[in-house]
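Asker: Fold the following and give me the result.
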Amino acid sequence: MRPRDLIRQRIQRQVYATVHGAGLDHTRYDRPPGDPGLFGPDSVVWLVHGDIPGMFTGGVAALLLQSLHPLAMAGVDQHSRYREDPIDRLNRTAGFVTVTSYGSTAEAEAAIERVRRVHDHVRGVAPDGRPYDAADPDLLRWVHVAETASFLAGYQRYARKPLTPDQQDRYFDEYALVAERLGATDVPRSVAEVRAHLRAVRPELAASEAALAAVEFLLTPGSLVQDRARGLAMRVLVAGGADLLPPWAAAELRLPRRSPLRTTADRAAVRALAAALRYGCEPSVVITAARARALAG
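Answerer: Take a look at the predicted model:
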């Protein structure tokens, strides 16, 4: 095997291990023939969720933004093991987004049902005394909006060709399906509706002690992975994700102010890493299998 092929293979193996762990089952994507899944090859969801640099940085931004909702953060703090096994949460989130985007219809629906069952047990009382329930439609809407807005922001900054305004609206309209099947209501379906929702919910957002602790954990070198190369890559992606946040969110989370020079350097580092990730992981084996499945017959 040629040296460059070995390099590509190593990059792909590292990325898949970090994102999917042992959970990447190709049979979820390559059958049955002719099944487009929930969205299909012509969807904008396939475009956005297939861009690794945008999804990595957008995923970090989503975690940070979601933490600003005190009830959502209470659920994470009290019911997850992110401190003991931060990669596990990344694996589960990445796996869910991947299978609902590219998996067969049956596999996507099964993944949604599994998450609904988990949500049935995630409830409690936040430190401010308010009860929370992960199955609350309003809370589900917030988590979805923070996630999709962040994914789109990552795509628009780091994809080879940003989406047009119409495509951006289509993205929110398409992926709203997953939020609704999880139990969310009144899900925003356009850029304008997402922005309106963020404005409406902003008075409810605040950096709780749990949120600030999670941010400190995320920004601590070596807290996510011990491998030196992956640790460096994660630091680049975390900085890129923090850079995607709206200024008010970064200020609320007490993130360090970024000088123009630092911002330029961070974005250049993400773009350099993006080139390596694309070299190692494109064409995506998941998308290739899903496309062949959808177009078969």
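Asker: only C-alpha atoms for contact and neighbour calcs from this point on.
Answerer: Noted.
Asker: Tell me which stretches of the stretch 1-150 of the chain form helices.
Answerer: 3-20, 44-49, 52-66, 70-79, 86-102, 105-119, 137-158 (DSSP state H, counting those that start in this stretch).
Asker: now the last one, how far from the chain's geometric center?
Answerer: What it means is helix 137-158. 8 Å (CA atoms, centre = their mean, to the nearest Å).
Asker: Same question for the fourth one.
Answerer: Average the C-alpha atoms of helix 70-79, do the same for its chain, and the two points are 18 Å apart (CA atoms, centre = their mean).
Asker: Proceed likewise with the subsequent sequence, for comparison:
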Amino acid sequence: MKDEGYFGPHSMAWRVHSNPVTLVGGVRALLIQALHPLAMAGILEHSVVTGDISGRYMRTRDFVLAAIFGDRATADEAGARVRAAHRPVAGVDRVTGLSYRATDPELLLWVHCALVDSFLAAQQRFGRRLEGAEADLYVAEMMRMGRLVGLRDEDMPVGREDLRITMASYEGMLRHSEGADATWKLLAHPPMPLAGRPVWALVFAASVSIMPPKLLRIYGRTAPKIPASALSAGVTAGARFARMIGRPSPVFAAARELARAEGVRL
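Answerer: The predicted structure is shown next:
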């Protein structure tokens, strides 16, 4: 029997992450994660290139693809790489004066929840909306991804309400910082071919449009005043452009063939 990994063709995770709107969710997740100063400290102070935000996006994307669409060995290897990369990352944050470790379960949980919440928000706004029970199932399924980076089941949300409560519990820690500002600016204006910049502007605006207003206020920003139809068109065009300039994912290609063999279209 073919190894379907930790999720499989009939999972909510495969349904959500086969949709290109995850591009929007990924950008939203980075913007939200960046508001936690201890999460940003590890990137700004331990990257080979200081503030390697774009590299972090690509590494996160590769991990999520491997965790969700890879077979179990591929997913386990991806998780092991993340855990190994986290082990030496520790220090004292210059913004808060607090010590941090990338292996801290509270930081891992913040990153995990921001990802899950953002992917779900993008799906609900720009993809095929999940019904209530389907959305709860997606949150629960994503615990399997959390385990790969070292989180325990008892610490992770098992549904939308748990996710909302967990996200809210971090609000007192969130703040605007140099790192958050650098993240915003890089994601708003990433290095890319001139032809792709107008499309990316809409993708970024779509990501910002689904951020919680209270988090936008921390950034000192407001939601973009762009018609929903224009944002949706921009997301579609952005996904096509990303596929054109990005390297194809063998993991996703193999998963798509597996799904097709089971009568599931991704």
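Asker: How close are the two chains, by TM-score?
Answerer: Once the chains are laid over each other, their TM-score by TM-score structural alignment, normalised by the length of the second structure reads 0.86; 255 aligned residues with a CA RMSD of 2.6 Å.
Asker: most packed of the helices of the stretch 1-150 of the first structure?
Answerer: Ranked by mean neighbour count, the helices of the stretch 1-150 of the first structure are led by helix 52-66 with a mean of 26 (mean count of other CA atoms under 10 Å).
Asker: Output the contacting helices and strands for it.
Answerer: Applying 3 or more CA pairs under 8 Å, 6 or more residues apart in numbering; DSSP states H and E, one finds that helix 52-66 of the first structure contacts helix 44-49, helix 137-158, helix 228-244, helix 260-281.
Asker: returning to that earlier point: want to throw the helices of the stretch 1-150 of the first structure into TSV with distance to R271 of the first structure?
Answerer: Supplementary listing: those in TSV, determined by distance: least, CA to CA, whole Å:
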stretch	distance to R271 of the first structure
helix 3-20	16
helix 44-49	16
helix 52-66	8
helix 70-79	30
helix 86-102	21
helix 105-119	31
helix 137-158	7
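Asker: and the residue nearest the centre of the first structure, what does it touch?
Answerer: Taking CA atoms, centre = their mean, the centroid of the first structure lies closest to G59, which sits 3.4 Å from it. By CA atoms under 8 Å, 6 or more residues apart in numbering, the contact list for G59 of the first structure reads 147, 150-151, 241.
Asker: Tell me the counterpart of it in the second structure.
Answerer: Aligning on TM-score structural alignment places G59 of the first structure opposite G26 in the second structure.
Asker: and the gap between its match and D117 of the second structure?
Answerer: Distance, G26 of the second structure to D117 of the second structure, using CA to CA, to the nearest Å: 10 Å.
Asker: where do the contact lists of those two overlap?
Answerer: If you check G26 of the second structure and D117 against CA under 8 Å, 6+ apart, no residue is contacted by both.
Asker: In the second structure, which residue range corresponds to stretch 8-16 of the first structure?
Answerer: Counting by TM-score structural alignment, stretch 8-16 of the first structure has no counterpart in the second structure.
Asker: hmm, who's touching that stretch?
Answerer: 24, 230, 276-277, 279-281.
Asker: redo that, cut-off 6 Å
Answerer: Residues lying outside stretch 8-16 of the first structure but in contact with it, judged by CA atoms under 6 Å, 6 or more residues apart in numbering, are 280-281.
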